[in-house]
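> After the sequence you'll find the predicted model.
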Amino acid sequence: MYSLILKNAKIVDDSFRFADADIAVEGDKISEIAPGLTGGEEIDLTGCVLVPGFVDVHIHACVGTDTCDADPDGLAKMCAHLVTKGVTTFCPTTMTVSHEEILNALKTVKYCMDHPPKGAAIAGVNMEGPYISLKNKGAQKGEFVKDPDFKEFKELYDACGGIIKLVDIAPECPGAPEFIRQASKLCKVSIAHTLADYDCAKHAFELGVAHATHLYNAMPGLKHREPGVVGAVFDDPRVRAELICDGFHIHPAVLRVSFDALGKDRAVIVSDSMRSAGEPDGISELGGQTVYVKNGQARLKDGTIAGSTTNLHQEVKNLVGWGVPFLTAVQAATLNPAREIQEDERIGSIKVGKFADLVALDSDLNIRMVVARGKIAVDNKE
């Protein structure tokens, strides 16, 4: 007897093609995928498409709470909110703040992984900073920017039980080559907040960098005689790249070009959201700096973009509206990020044996239902 059977929806299968089949859930896993299943609580999802739960590997904050607050209740609030947006797994992301604040945040995330709150599951931590370029720090706080220090990073990694899944680096900084060689043995190393040129970026990829943080933002762009970091990423099939798809960080036309250049396997949709995600416009905070949010756009006082207020579900809808194929957008929000944090054997696609993390979308791509780890977390009945 199955605990749950999702019936009559079109599903996005493990190859990211449409299929007509029911999905049976037993416990927290997908136990069978086939037409005409019976033998459990049956949910009729006629007219819907079932996609894997979204995976956000770069998210600082939402609904007024931030990873760097190092507050278990705050992280629980994030988990509860994100699952309503179809995000079933995420990586709380730290900023360039003090060593003590990063350490406390990492330990708090580890505590919440050991004592999971309800809602979206926490897969590990993304460390955005402090090993970045002071000259291209964006909304990161300059006083805490420092050169790459693998010894310090390893101490942080060990202190939190090895839950760091991604760490950012500006490869032109002193000590970067050795840091990349060592850190890439422990987690994914990402190029970020950098002034590196094409050659420097390509060398970093040879050393072990395999990810690019919020492509285009806080890095040299693509020019016809200066390919920059963006050109280096497009030119190297080993590297996946994050894209913030709110239409503000990157123009929709550039997003279409980028998805064409990266192909279906290398684009990773992220929110990079801050406290104001899920909140009204107004004054907020990010990494110890005041942020002003107007019309959903977050900026520092000097006009610097300061994270986003979006979420992966809205970004998938945006992309489809801007001409990116639905299946490409879905894979970029599910399997591709799961691969980046080495969790694709458990999440990221609809396959027997994987966690039952599923989102039912109606014909307008609105969320009809969210199943997280086999339990119905959201049921927006018509």
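Looks like it arrived, so ask away. Numbers count the residues shown, from 1 in each chain.

> going forward, measure contacts between C-alpha atoms and count neighbours the same way
Will do.

> In this model Y198 seems to touch P227, though I could be wrong.
Yes: counting by Cα atoms under 8 Å, Y198 is a contact partner of P227 at 5.7 Å.

> then this one, side by side with the first:
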Amino acid sequence: MILKNAKIVLEDEILENGYLIIHDNKIKAIGQGSVVEDGIDLKGKWILPGFIDCHVHGGYGVDFETGDQDRFQTFAKAVGQEGITKYLQASVTTDVVTMEKNFKAFGVYMNTKREGSICLGAHMEGPFIAVEKKGAHDEKLLIKPNIELTNQVIEWSNHHLKMMTYAGDLQDGSFTKFLIENKIEPSIGHTNMLASEFEKDYLLGAKHVTHLFNGMSGIEHQRPGLVVGAINHRDVLVEVISDGIHLQPEILRFIYQVKGAENICIITDAMNAKGLADGEYFLGQLPVIKTGMKVCLKSNGVLAGAGATYDHNVRTMKKYTNASMNELIKMTSINIAKQLNIFDQTGSLAPNKLADLVVLDHDLNVEMTIAEGKIVYEK
């Protein structure tokens, strides 16, 4: 497959009139200028590395907890329309019996032949989180970080648990060590911890923070919280829900200024109602109401996941920060690929890397998504 007459966004430059050649599942060549061979003429549209969403619960009527036995495949085939080529599918807090059922189903899915965008594994969000910052998690099911239960989840998922959100202050560092030893990315979030309490986990190797500002202690001069800890350490990668709802434009600009494009990863945190009509749905076992891209708990109006698509969040981040295209791909692809130790395979456009890419029009709307050499979405 040849894509030509495109603006190709590489790590440190942009090819204004470029071509990209795909052979099997990899990028064979990238170059400047025209090619005589037949190919897809993109007429000056953008080619970016495929988006990697490390925190998405679901969308299009399915998520980790809801839908039939084919729900994980349903989501994989639908999410390409957002420009996503790879993702971590996130769970929410449930009882242990339901948790076992869902993670076993996920483990079976991960070990079968799959179509669409590619799931890299699970991101477990809850139940190891703080009551004070629970967000849309069921308070009566919350517990402290538990190594024994996590070992069970690892087994249930067929060893496809890749990231864990937990309140770092509810453990003494042993849980953080356990995650790192088991090659599970520790992500601190849904916590009321002090910035000083974050230090123990940072020094052990915790360098990821779940949806910065949302569900955590913030910037208070007499009680600096996790937000301050995450900002003070330049090398901590922070998730940002840049839908324009979870964070106001001024906060998006603030994060961009203080963290830099090198230390941000854009996420959706989207739940099953993404892509569906407004109305009443469930997040786990909690009733929610979707209005436009906003999803809130029916009981108290607290934000409950999100309803925006990844490409919307990319456009919103670009709009409010005026980030360059080279900076944008750091926040959508490069940074998280490095964090998940897959940057040698994907996350940027280079010969011999996997052909994971998205074609965007001049307004950054998705025209085509290619995951490992296969077209998984075409407008």
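All right, it came through fine. Since we're looking at a predicted model, the values are computed, not measured.

> Please state their TM-score.
In this superposition the chains share a TM-score of 0.94, using TM-score structural alignment, normalised by the length of the second structure; 375 aligned residues with a Cα RMSD of 1.7 Å.

> Show me what L262 of the first structure aligns to in the second structure.
Matched by TM-score structural alignment, L262 of the first structure corresponds to K259 in the second structure.

> Neighbour count: P227 and Y198 of the first structure, which is higher?
Neighbour comparison, P227 of the first structure and Y198: the larger count goes to Y198, with 21 against 18 (by other Cα atoms under 10 Å).

> What lines up with the more buried one in the second structure?
Match for Y198 of the first structure (TM-score structural alignment): A195.

> what sits against that match?
By Cα atoms under 8 Å, 6 or more residues apart in numbering, the contact list for A195 of the second structure reads 224-230.

> Tell me which two of those residues sit farthest apart.
With Cα to Cα as the measure, no two of the contacts of A195 of the second structure lie farther apart than P224 and A230, at 10.8 Å.

> hang on, isn't I169 of the first structure packed against V189?
Yes: taking Cα under 8 Å as the definition, I169 of the first structure is a contact partner of V189 at 7.2 Å.

> list the buried ones in stretch 146-158 of the second structure?
Neighbour-count burial for stretch 146-158 of the second structure, with 16 or more other Cα atoms under 10 Å as criterion, is recorded at 150, 153-158.

> In strands, which of those appear?
Among these, none falls in strands (DSSP state E).

> Longest strand in the second structure, please.
Longest strand of the second structure, by residue count under DSSP E: strand 14-23.

> Then the first structure?
Determined from DSSP E, the single longest strand within the first structure is strand 87-94.

> what's the next helix or strand after the longest strand of the second structure in contact with?
Remark: after strand 14-23 of the second structure, the chain's next helix or strand is strand 26-32, criterion DSSP states H and E. Strand 26-32 of the second structure is contacted by residues 15-22, 349-355, 372-373 when judged by Cα under 8 Å, 6+ apart.

> which among these end up buried?
15-22, 349-350, 352-355, 372-373.

> right, and out of those, which lies closest to M124 of the second structure?
E372 (25.4 Å).

> separation between that closest one and K274 of the second structure?
25 Å (Cα to Cα, to the nearest Å).

> mind listing what the match of L262 of the first structure touches?
Counting by Cα under 8 Å, 6+ apart, K259 of the second structure touches 231, 234.

> repeat that with 10 Å
K259 of the second structure makes contact with 230-238 under the criterion Cα atoms under 10 Å, 6 or more residues apart in numbering.

> Of the residues you listed, which are reproduced in the first structure?
Retained in the first structure by both residues aligned by TM-score structural alignment, their matches' Cα atoms under 10 Å are the following of these: 230-234, 236-238.

> Please dump those residues into CSV; it should also carry neighbour count for every row.
As requested, those are exported to CSV (neighbours: other Cα atoms under 10 Å):
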residue, neighbour count
A230, 24
I231, 18
N232, 13
H233, 14
R234, 15
V236, 22
L237, 26
V238, 30
